[in-house]
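Asker: predicted model, plus sequence, below.
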Amino acid sequence: MGHTVSARHARLLLPALGASYFLFGTASLAVIGLLEAMASAWQVTPARIAELVAVHSLTFAVAAPLLQILFGHRPRRELISGGLLLLGLGALATAMAPDWSAGLAARVLMALGAAAIGPAASAQGAAVVEPTRQSGALATIFAGMTLAIVLGTPLAAWLGHVGSWRTVFVLLAISAPLLGIALWRAIGCGTAGPRIAGSGFLRVLERPAAAWALLMMLLLMAGQFCAYTLLVPLMTKRFGLAAGDMTALLMLFGLGGVIGNLLAGRFGSRLGPVRLIRLSVLGLTIAFSGLMLAPALPLPGVLLMMLWSVCGLLFAAPQQQRLIQLAPPALRSLALAANASAMYLGMSLGAGSGARLYGWAGVEALIPASLVLTLLGGLALQRSCQAQRADERLLRSGIGSGTGSGTGSVPKVWVQ
């Protein structure tokens, strides 16, 4: 079980856990900035390379809860450090891949490593601070993902432009095991989650408030990645930016994500997770609507893209905080794994849908699809909040507080 640590230890540990998010986030997103280079090397279309994002995300989505069920009771440093080692091996295999098929197998290996890292790192970060500091702790850890967007993806694009895309994955292959060794020493052997039965995943989904929240995560990520995976052709063909501007554009997008994550950490305790998530959905709706209607000029395109990037990561840390509040202590690690699974399943759905829409109808079809998925995500949030209020009313009236009959039944309402 988790325990709080000294403020100094937490100040050091949380950024290190965030660095693990940075590495697996860069590994998963780097191909977005390397589409043309990788497509040329493997003699396939850019849409074919975009499918690697979908495959990586789908593998993560399936593996994240499964690894928690199989190994979630093990010390978290084993999951995090072992995942970083696996990530490094997958990155090395990608750098050496001679063709698309070999690259696909390497992406699956990297995704398995990432699936071990993400939920364990979030659970570890939440466990070592007081409940009142969890919002800031989770935002600090998830900042690694925003830095993967603001630094990792554009740096990968730059390296692919001036040198070889394979260099990106060689650097990941070196960095991941080194960070794994450092975190093995920093975390210690006493931090582990509870043993979770295979039915635990169904218990996470059994509460309607949590199930709708996970669907919201899936839909919001699908909405973003439908367009983000093909951001380069979207911004060049729709808004007339030059191909040479893409590194700077990706950095701007990532900077917006950093701002959104910082706002989540700053105002998470004051506003509460639900209000922040609602603000995020509203901002995404405005951004995608604007991208549909704006004139085909660079300035409005970039400004609306920045609004998208700020709001696109504003909901990530509050979503994790909300699931921790919704789940009973014994299932919090699995709830976070289910959230990571929903996030990457949404990325897979969005990337795959975007690649196909781009092939069928061009860039003009991407933003309308993103808007529809975002609106559906907003509806899922509303249903989740309604279900949570219904549960709270039942608890206040004394109904649904049982723990089951001992015959395998699952209570309809979890008691916090």
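Answerer: Sure thing, it's come through. Note that the structure is a prediction, hence the values are computed from the model and not measured.
Asker: going by C-alpha atoms from here, please, whenever you check contacts or count neighbours.
Answerer: Noted.
Asker: distance of residue 214 relative to residue 58?
Answerer: 15 Å (Cα to Cα, to the nearest Å).
Asker: what about the residue nearest to residue 193 when sequence neighbours are not counted, how many residues nearby?
Answerer: Nearest residue to residue 193 in three dimensions, chain neighbours excluded: residue 73, at 4.8 Å (Cα to Cα, 6 or more residues apart in numbering). Counted with other Cα atoms under 10 Å, residues neighbouring residue 73 total 17.
Asker: what segments of the stretch 151-300 of the chain are helices?
Answerer: Assigned by DSSP state H, counting those that start in this stretch, the stretch 151-300 of the chain shows helices spanning 153-162, 165-187, 200-206, 208-228, 231-239, 246-271, 273-293, 298-314.
Asker: looking at the ones you listed, which is buried most?
Answerer: Stretch with highest mean neighbour count among these: helix 208-228 (a mean of 27; mean count of other Cα atoms under 10 Å).
Asker: which elements pack onto that one?
Answerer: Secondary-structure packing of helix 208-228 (3 or more Cα pairs under 8 Å, 6 or more residues apart in numbering; DSSP states H and E): helix 200-206, helix 316-326, helix 332-361, helix 366-396.
Asker: mean neighbour count, those: which tops it?
Answerer: Among the helices and strands packed on helix 208-228, helix 332-361 has the highest mean neighbour count (mean count of other Cα under 10 Å), at a mean of 25.
Asker: ok, second structure coming up, stack it against the first:
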Amino acid sequence: MARWALLFGNFVIGCGVMVVGGTLNDLIASLKISVTQGGHLIAVAAVMMGVGAPLMAAAIGGMDRRRLLALTMLWYALGHALCAWAPDYDWLWPLRAVTVLSAAVFTPQAAATMGFMSTPAHRGRAITFVFMGWAVASVAGMPLTAWVGERLGWRVAMGAIAVASVISAAWVWKGLPKGIRPPAMSLRAWRKIFQSPLLLAVVVVTLFQSAGQYALLAYAAPYYKTDFGASPEEISLMFGFFGGFALLGNLVLNRVIDRTGPAQAVTTTLGLIVLSLLLWPLAPTLPWLAVVTLPWALSGFATNSGQQARLGGLSPRLAPALMSLNTSAIYLGHAVGASAGAWVLAHPEPGRTGYHNLHWVGVVLVGAAWAISAWAARQQVKADAAGLNPAD
């Protein structure tokens, strides 16, 4: 029951993180702000999550994880309820920034908790299972919030996240056993991480691939509407198509990751994302764009799951800190990607919207992640052959 409670928690977290992107069309119209300001709202929240993840990991120490994760979801509920009532943009962005600190805590600590409760032989599968909640969010949550945003408004979508967060808090409290207290991370342990080129390289892979993906994903809703004339239902369908195959990719990864190894799995998924982004300009219509995004959809969320398992396997005793740092890289990547996308949109070619150039940002950043991942995989093989621990 514990793993399902944590999976559902990640589902709610994922819906909440992605709700601004899904409802961006209504949000910018309702608050009378530009698409670029909407992108900045995403970026501010991402920075808070990115910076907050390692800081919160250091602060919570050996706190009981059942209590911690349940309280985290209650904070998420309160924050989204207040965001739903925000009168304008000046109120919304600080409320949003404080709310998403919950995501900075829940996602890495849920993964670390599951890894702590699992045997080494099944650790990779256990971690990717709870992280699958994010993929489920992309299947159901992202399309639903996009539809709700278009038909009922972004405030209703925020309110729905608040209700789901309360349910998640109750499930976590009931599903997790008492007394799960992974060892607190010392300054010496943090130093070991920052002194390890291999561990840092893997975290950098997460940062680059997250930024590359989010340069496009952050603006997908207005992109589909502006350049392809998509209706609310078509926008939801595109998100649902992407999310459905993202879930399938996670399910496949969950079954094979302990056999293939996380490093190989991640390097493969990154290559598939680059393939989609390179083929992006060849899609003249929305249905063809769906076909082009298929390799990306299968790989996008699987990459994040694989990275969590990769770090958990490289150094299990440093897992709580590594998961937090990796989550920080995911969210900081969102900020970098959203900001880079906003810059591209603010500097369009004459007579063009700027959306058609977003994929090139993704190609560069995800391509860099692929190269670094391949290098880190080779270094890991060498370390394993020499019997060295990456934290040594």
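Answerer: Sure, I can see it. Note that the coordinates shown come from a computational prediction; the quantities given were computed from them, not determined experimentally.
Asker: corresponding residue for the residue nearest to residue 193 of structure 1 in structure 2?
Answerer: Residue pairing (TM-score structural alignment): residue 73 of structure 1 is matched to residue 62 of structure 2.
Asker: its match in helix, strand or coil?
Answerer: Under DSSP: H, G, I helix; E, B strand; the rest coil, residue 62 of structure 2 falls in the coil class.
Asker: ok, now residue 102 of structure 1?
Answerer: helix.
Asker: list the residues that contact it.
Answerer: residue 94 (Cα atoms under 8 Å, 6 or more residues apart in numbering).
Asker: what of residue 211 of structure 2?
Answerer: So residue 211 of structure 2 contacts 330, 332, 333, 334, 335, 336, 337, 338, 362, 365, 366 (Cα under 8 Å, 6+ apart).
Asker: how close does stretch 234-246 of structure 2 sit to structure 1?
Answerer: Its aligned residues in structure 1 lie a mean 0.9 Å from stretch 234-246 of structure 2 after superposition (mean Cα distance after the TM-score superposition for structure 1).
Asker: for residue 110 of structure 2, give me its contacts.
Answerer: Contacts of residue 110 of structure 2 were listed using Cα under 8 Å, 6+ apart, and they are 6, 69, 130.
Asker: the second one: which element?
Answerer: For residue 69 of structure 2, the enclosing helix or strand under DSSP states H and E is helix 65-84.
Asker: residue 80 of structure 2 maps to what in structure 1?
Answerer: Under the alignment (TM-score structural alignment), residue 80 of structure 2 maps onto residue 91.
Asker: what do we get in structure 2 for residue 338 of structure 1?
Answerer: Using TM-score structural alignment, residue 338 of structure 1 pairs with residue 325 in structure 2.
Asker: sorry, that was for residue 209 of structure 1
Answerer: Using TM-score structural alignment as the criterion, residue 209 of structure 1 maps onto residue 198 of structure 2.
Asker: which residue packs closest to its match, ignoring adjacent ones?
Answerer: Leaving aside its chain neighbours, residue 198 of structure 2 sits nearest to residue 376 (5.9 Å; criterion: Cα to Cα, 6+ apart).
Asker: ok, back up a step: what helices or strands is the helix holding residue 69 of structure 2 leaning on?
Answerer: Judged by 3+ Cα pairs under 8 Å, 6+ apart, the packing partners of helix 65-84 of structure 2 are helix 89-99, helix 101-117, helix 154-175.
Asker: any idea how far that helix is from the chain center?
Answerer: Centroid displacement of helix 65-84 of structure 2 relative to its chain, using Cα atoms, centre = their mean, to the nearest Å, is 18 Å.
Asker: same deal with stretch 210-228 of structure 1?
Answerer: 10 Å.
Asker: average distance between that stretch and structure 2?
Answerer: Stretch 210-228 of structure 1 sits 0.4 Å off on average (mean Cα distance after the TM-score superposition for structure 1).
Asker: list the contacts for residue 74 of structure 1?
Answerer: 192, 193.
Asker: quick revisit: just give me the neighbour total for the closest residue in space to the match of residue 338 of structure 1 that isn't next to it in sequence.
Answerer: Nearest non-adjacent residue to residue 325 of structure 2, counting by Cα to Cα, 6+ apart: residue 54, 5.5 Å away. Neighbourhood size, residue 54 of structure 2 [other Cα under 10 Å]: 24.
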